[in-house]
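**Q** All I have is the shape, not the residue letters:
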């Protein structure tokens, strides 16, 4: 597989690469990240290899990430329609102004106009609600986004870091009103963060949203450079506490074993696991250097067998909230469940064993 193995995103005809270039590292305004020149080299390398989707946000490096992308596309006369530009609204770049962040109509329109200016384009291909705003009715947000799609300034809309129940509400309202729905979901997802399997991912499957995981290497922890012997001593910066639990080192050790067997890197195996999940459409990768980008792209040549996926799954099984444990207990205890489509159904499993028809 390579970056030109395009797939459609959710219930749409938008074709995207299996790896999406995330650009939160573009710019040094946050105290870490790539210089402008390094950022442009990373962007060039990704696009030259057939990658077609670049993800950013108005908030990233205080707007500089968007500007770097816009400058590169303009300076190199890159055909605009050949690139899927993905950016987000919600983040507040003007502290003290309550209307500069969130998901209100005013905020969305202002954020879009500023993003268009920095990206030097007249439309956004994929516009994301970056997070859940509890103070704005979702109907207002979806109405404003639909207006932007109708106007041609936005092609598709998507949602990130929002509870499953709120996304479902938004999709239902959009369907009822005849508005443009979300086509994709961004959520943190990796061998160290599998809780989306409880609600978010099943919701995305049911509603037809393409899943685009972020932080598939858990901020660099799954790159293999942190060992039990060092107790994560080299962890620093935005990751905070360097102490890692024993369970994390168990996963890292299994990744290392598989990487040695396959002659690749730990990070390539960790990324390959995410890409192997059938719900995943495109995985977000970030890189501060060309070397890091190439290490991430190496995952495209890694194919994990069902046995190898299971080998990693058994040490990374998430602890999910109710009702998932209850449902799984019903499956595993053999409470008279019925097999449907190859799976045990709880249609009868939740009944007492001595239940029988009375009437």
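**A** In hand now; what should we look at? What you see is a predicted model; the values in this text were computed from it and never measured.

**Q** C-alpha only now, for contacts and for neighbours.
**A** OK.

**Q** Could you grab the helix/strand/coil label for the closest residue to residue 189 other than its chain neighbours?
**A** Leaving aside its sequence neighbours, residue 189 sits nearest to residue 213 (Cα to Cα, 6 or more residues apart in numbering; 5.2 Å). Put simply, residue 213 is strand when judged by DSSP: H, G, I helix; E, B strand; the rest coil.

**Q** roughly how far is stretch 91-104 from the heart of the chain?
**A** Mean-position distance between stretch 91-104 and its chain equals 23 Å (Cα atoms, centre = their mean, to the nearest Å).

**Q** Give me the contacts around it.
**A** With contacts defined as Cα atoms under 8 Å, 6 or more residues apart in numbering, stretch 91-104 is touched by 58-59, 62, 89-90, 106-108, 110-111, 129-130, 132-133, 136, 140-141.

**Q** another one to put next to it:
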């Protein structure tokens, strides 16, 4: 599957040279197709929410792109649950398919999407594509690698590790207990979550790619999932999460 995104500035900072205006969608899509050397993409994703462009304008531009054969499906990224609702209801009024996927930050450490985004995706039939599944490598055996001198942390990653060190130590120990590499376990956990279709991985080596592929075959039982929830607590669906 070939996917790309639209949102960022493509030139001078004018209203129609960035975000999700109809003109920018058309120009950015044509530019992407030229760079990719293809005549269509399978998935064209809105990289962020555009609070200034009406959904009717966005969907009109996408309808034209689909009719021209340049795009098969539309997706979103970094949306909130209510943005999904807005998008899908506007698309339904136009008899258009709307979004088929949402790309969100989701991993064992960062689970905010469980409150509203994932329930919205389930309700409207969207697949969730988690980005940063290893949370910048912190779920990939970072403590072991640091002790072995394989990796050195600094900046925000070091601050996060210092804050979460007891939990990450428990996590790496539990991965050893299960007989899995920490990174493989983190990816496998995501594949057990509702609406998740497949996390985005960024392997730098063949070994890392092979490790990510092995995660597909890992089956986690209820006890294992419960233990991971103990180490990295998640959220209930809203409003139960905070009101019941």
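**A** Done, it's in. A quick note: this is a predicted structure, and the numbers were derived from the prediction, not measured.

**Q** How close are the two chains, by TM-score?
**A** For this chain pair, the superposition-based TM-score is 0.89 by TM-score structural alignment, normalised by the length of the second structure; 241 aligned residues with a Cα RMSD of 2.4 Å.

**Q** ok, the aligned partner of residue 181 of the first structure in the second structure - contacts?
**A** Residue pairing (TM-score structural alignment): residue 181 of the first structure is matched to residue 98 of the second structure. Neighbouring residues of residue 98 of the second structure by Cα under 8 Å, 6+ apart: 59, 74, 87, 88, 91, 92.

**Q** and the two most separated of these?
**A** 74 and 92 (13.8 Å; Cα to Cα).

**Q** Looking at the two, which is more packed in?
**A** The residue with more neighbours, out of residue 74 of the second structure and residue 92, is residue 74; 23 against 11, by other Cα atoms under 10 Å.

**Q** if I pick the more buried one, what's in contact with it?
**A** 43, 44, 45, 46, 62, 98, 99, 100, 101.

**Q** any idea how far the fourth one lies from residue 4 of the second structure?
**A** Residue 46 of the second structure sits 9 Å away from residue 4 of the second structure, going by Cα to Cα, to the nearest Å.

**Q** try the second one
**A** As judged by Cα to Cα, residue 44 of the second structure and residue 4 of the second structure stand 5 Å apart.

**Q** When these two are compared, which one has more neighbours?
**A** For residue 44 of the second structure versus residue 4, the count of surrounding residues by other Cα under 10 Å is larger for residue 44: 25 against 16.

**Q** Just confirm that one is within a helix.
**A** No. Going by three-state DSSP, the assignment for residue 44 of the second structure is strand, not a helix.

**Q** what's the counterpart of it in the first structure?
**A** Per TM-score structural alignment, residue 44 of the second structure is aligned with residue 127.

**Q** Was I right to think its match contacts residue 148?
**A** No. Checked against Cα atoms under 8 Å, the pair residue 127 of the first structure and residue 148 is beyond contact range at 9.7 Å.

**Q** Quickly list what's touching both of the two.
**A** With Cα under 8 Å, 6+ apart as the test, residue 127 of the first structure and residue 148 both reach residue 154.

**Q** biggest helix in the second structure, by residue count?
**A** Assignment by DSSP state H gives helix 155-178 as the longest helix of the second structure.

**Q** quick one: buried residues of that one?
**A** For helix 155-178 of the second structure, a neighbour-count test (16 or more other Cα atoms under 10 Å) marks 161, 165, 167, 168, 169, 171, 172, 174, 175 as buried.

**Q** which residues does the first one contact?
**A** Shown in contact with residue 161 of the second structure (Cα under 8 Å, 6+ apart): 138, 168.

**Q** mind listing what the residue most central in space within the first structure touches?
**A** In the first structure, the residue lying closest to the centroid (Cα atoms, centre = their mean) is residue 213, at 2.4 Å. Under the criterion of Cα under 8 Å, 6+ apart, the neighbours of residue 213 of the first structure are 186, 187, 188, 189, 190, 274, 280, 282, 283, 284.

**Q** Tell me if I'm right that the fourth one and residue 211 touch.
**A** Spelled out, it's residue 189 of the first structure. No. If you go by Cα under 8 Å, residue 189 of the first structure and residue 211 don't touch, sitting 9.7 Å apart.

**Q** Can you show me the strands along the second structure?
**A** 3-6, 41-46, 71-77, 99-105, 127-131 (DSSP state E).

**Q** How about residues contacting the second one?
**A** Around strand 41-46 of the second structure, the neighbours that count as contacts under Cα under 8 Å, 6+ apart are 1-7, 20, 33, 70-77.

**Q** From those residues, keep the buried residues only.
**A** 4, 5, 6, 7, 20, 70, 71, 73, 74, 75, 76, 77.
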